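Enquirer: Using only what follows, build the 3D model:
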Amino acid sequence: MPRIRTLLAALTAVAVTLTVAGSMPAVAAPAPLDTSQHLRILAIGDSITRGVGSPTTDGYRAYLTSYLVDVGQYTTTDMVGGLVDGLGPQPQHEGHGGWRIDQLTAEAAGWVTTYDPDVVLVMGGTNDALQGASATTMGNRLRGLLAAILTTDPTVRVIVADLIPPYGSDQKDTASLLSRQFNAQIQAIADAASPRVSVARMTRAVPSRLLADGVHPDDEGYERMAWVWWQCLGPILTADGITRTGRDPLPQPVPQTELCTG
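Expert: I've put the predicted structure just below:
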């Protein structure tokens, strides 16, 4: 019901503007989420979302939960999804090992319909790069994934992560180049999709040396990933949410505006 009320209010606002101005208004940035309501976060992606490389397979998800605790949001937050991994209190997700972006797209509408998230965290593309997909193909696949999510629920907030370039073999080195080329497109793709989409700049916080096997982060890498997600998630929970976060795990602080763009 809160989602329906929000949508009706938005439609009413647009109707009033059209009546007064007689033309289509500019799209305004969405307001912060109402944290008095129960918050549902859906993480979708590949084995990095699942937490491979972390001894407990909690990945970034357990660390992200700690930031929700810090702002008093934990008891009204659910990580949602059909898969369960890790020892943390919010182990649900949709991180599918080996999946490409187009495979995520095929299931995205169903996940959004089933779990009704307020926020979707998206990190995909590493497997596309490892399988030799061109950066152009990867970009088109990301456009399709965002369209599937936003067509199913235009009110949802989406945070898309860039890719941490793999390393350690000829295949991974090629994937590293493709990942960098893909990363260069992500902001434009997000901007074109909706003002409700922002970009989490993992590459500003997680160097490739923190990939335990050349693909998946180790626990330090996952902790840093959670911090980047939070730099995007905190401000959309409350207008001042970013000022009430926990410990910054980065050895050198990086401005929030460089970790989260859009």
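Enquirer: Could you use CA atoms for every contact and neighbour count after this?
Expert: Noted.
Enquirer: pretty sure Ala212 contacts Glu220?
Expert: No - counting by C-alpha atoms under 8 Å, Ala212 sits too far from Glu220 to count as a contact (9.8 Å).
Enquirer: mind listing what's buried in stretch 149-157?
Expert: 149-150, 152-153, 155-157 (16 or more other C-alpha atoms under 10 Å).
Enquirer: of those, closest to Pro32?
Expert: Arg157 (10.1 Å; C-alpha to C-alpha).
Enquirer: The structure of the following sequence is requested for comparison with the preceding one:
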Amino acid sequence: MSKINFKFHKVLSSVLLIGAITIGGISTYPTLTSSAAAPIKIMPIGDSCTEGMGDPNMGSYRTELYKHYKNAGIDFDFVGSNQKGPSTLPDRDNEGHSGWTIPQVASNVNNWLATHNPDVILLWIGGNDLLQTGKTNPTGLSNLIDQIIKQKPNIKIFVSDYYPVPDSVTKYNSEIPGVIQQKVSEGKSVYFNKMSSMNFVRSTDLSSDGLHLNVNGYIKAAKIWYDSTITVLKSMSGNSTPTNTPTNTPTNTPTNTPSSVNPVPQDVNGDRVVNMADVILIASRFNAIKEQSNYDVKCDLNNDGVINMSDVIMIASKFNYSY
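Expert: Here you go, the predicted model:
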């Protein structure tokens, strides 16, 4: 058997083992584990919606999200200087600050990053800019994202819009995807958490203050955060390099390199080595075509407009190659 054929069979066998092929239109991703891997540091950043106003125990979405991640087998650590939350929440660390605006977060975030060194940020901010000034602040949001990435270039940032209260927040919601789209086009690991997709019922999900979610609403919010983040966290659990796109990310997964063109095409994730991480990333896009929102051009190695086994085969020639 030739060396290339041996590599192909090695790659093909690995693809079948990881179970990342699309079946019945639903992509399933492997939960990769490593006994040597450190917990993923997750920093929830935001305003009162992150701190927990409306919830008598001040747990926000974090209480239920903690359970979701544990049930999924994710080794993680919430980090931050605020410890609001119920005693039943084992990890209450966060950077949720009631009433805070984007500029206030920007004034503090460098110190938070230096102190806690997060790998992932759950960013839910901008509502108070609107409430306090009557104007939305998408430019401030864009600058905040850039500020964070300047400090930590490889960090993953999930940016959330809001549930539809107050009514005026819908304008800000419409501006957020454009901000995220711009960051993704620049090759930054920024994702969309579409809180506005919540099946929001005012009579059952809103607290008595008429502005914040109650416990039931935060449970719904936690599920949205979970759905948006889980594929990325599962990839990070086994290897911090590959990044799988959540289903509601507005566009393709960015690479971790400043350039949008990698020197070696088979190095799909831009980590300067061609290995199983690249296979996993391609397999996560199986059956995607150009007309679909989850089509990722860098995963279509042969440029035939569809991501399938043919692209995986092309990796075999450089498997375990580094540069």
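Enquirer: quick one: TM-score?
Expert: The TM-score (TM-score structural alignment, normalised by the length of structure 1) is 0.72; 203 aligned residues with a C-alpha RMSD of 2.2 Å.
Enquirer: Would you point out the most distant pair within the buried residues of stretch 149-157 of structure 1?
Expert: Greatest spatial distance among the buried residues of stretch 149-157 of structure 1 (C-alpha to C-alpha): Thr152 and Arg157, at 12.1 Å.
Enquirer: What segments of the stretch 201-323 of structure 2 are helices?
Expert: Taking DSSP state H, counting those that start in this stretch, the helices of the stretch 201-323 of structure 2 run over residues 202-205, 215-238, 276-283, 309-315.
Enquirer: Redo these as a markdown table? Include mean neighbour count and distance to Asp75 of structure 2.
Expert: Shown next, in a markdown table, are those (neighbours: other C-alpha atoms under 10 Å; distance: least, C-alpha to C-alpha, whole Å):
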| stretch | mean neighbour count | distance to Asp75 of structure 2 |
| --- | --- | --- |
| helix 202-205 | 14 | 30 |
| helix 215-238 | 22 | 7 |
| helix 276-283 | 24 | 19 |
| helix 309-315 | 19 | 29 |
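Enquirer: Nearest residue to the residue positioned nearest the centre of structure 1 in space, ignoring adjacent ones along the chain?
Expert: When C-alpha atoms, centre = their mean is applied to structure 1, the residue found nearest the centroid is Leu121 (2.6 Å). Nearest residue to Leu121 of structure 1 in three dimensions, chain neighbours excluded: Ala43, at 4.6 Å (C-alpha to C-alpha, 6 or more residues apart in numbering).
Enquirer: Show me what the helix or strand hosting that neighbour is packed against.
Expert: Using DSSP states H and E, the element containing Ala43 of structure 1 is strand 39-45. Counting contacts by 3 or more C-alpha pairs under 8 Å, 6 or more residues apart in numbering; DSSP states H and E, strand 39-45 of structure 1 packs against strand 77-80, strand 92-95, helix 101-115, strand 119-123.
Enquirer: chain center to the second one, what's the gap?
Expert: Meaning strand 92-95 of structure 1. Distance of strand 92-95 of structure 1 from the chain centroid (C-alpha atoms, centre = their mean, to the nearest Å) equals 12 Å.
Enquirer: helices or strands up against it?
Expert: Packing partners of strand 92-95 of structure 1 (3+ C-alpha pairs under 8 Å, 6+ apart): strand 39-45, helix 47-50, strand 77-80, strand 83-84.
Enquirer: What range does the last one cover in structure 2?
Expert: So the one you mean is strand 83-84 of structure 1. Under TM-score structural alignment, strand 83-84 of structure 1 corresponds to residues 82-83 of structure 2.
Enquirer: Give me the contact list for the matching stretch.
Expert: Residues outside stretch 82-83 of structure 2 that contact it (C-alpha atoms under 8 Å, 6 or more residues apart in numbering): 92-96.
Enquirer: Ala109 of structure 1 pairs with which position in structure 2?
Expert: Per TM-score structural alignment, Ala109 of structure 1 is aligned with Asn110.
Enquirer: Could you pull up the contacting residues of that match?
Expert: Contacts of Asn110 of structure 2 by C-alpha under 8 Å, 6+ apart are 148, 151.
Enquirer: any idea how far Leu131 of structure 2 is from it?
Expert: Asn110 of structure 2 sits at a distance of 25 Å from Leu131 of structure 2 (criterion: C-alpha to C-alpha, to the nearest Å).
Enquirer: hmm, back to that, possible to save the contacts of stretch 82-83 of structure 2 as JSON lines with distance to Ser13 of structure 2 and neighbour count?
Expert: Below are these laid out as JSON lines (distance: C-alpha to C-alpha, whole Å; neighbours: other C-alpha atoms under 10 Å):
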{"residue": "Arg92", "distance to Ser13 of structure 2": "42", "neighbour count": "24"}
{"residue": "Asp93", "distance to Ser13 of structure 2": "41", "neighbour count": "21"}
{"residue": "Asn94", "distance to Ser13 of structure 2": "42", "neighbour count": "23"}
{"residue": "Glu95", "distance to Ser13 of structure 2": "44", "neighbour count": "28"}
{"residue": "Gly96", "distance to Ser13 of structure 2": "45", "neighbour count": "28"}
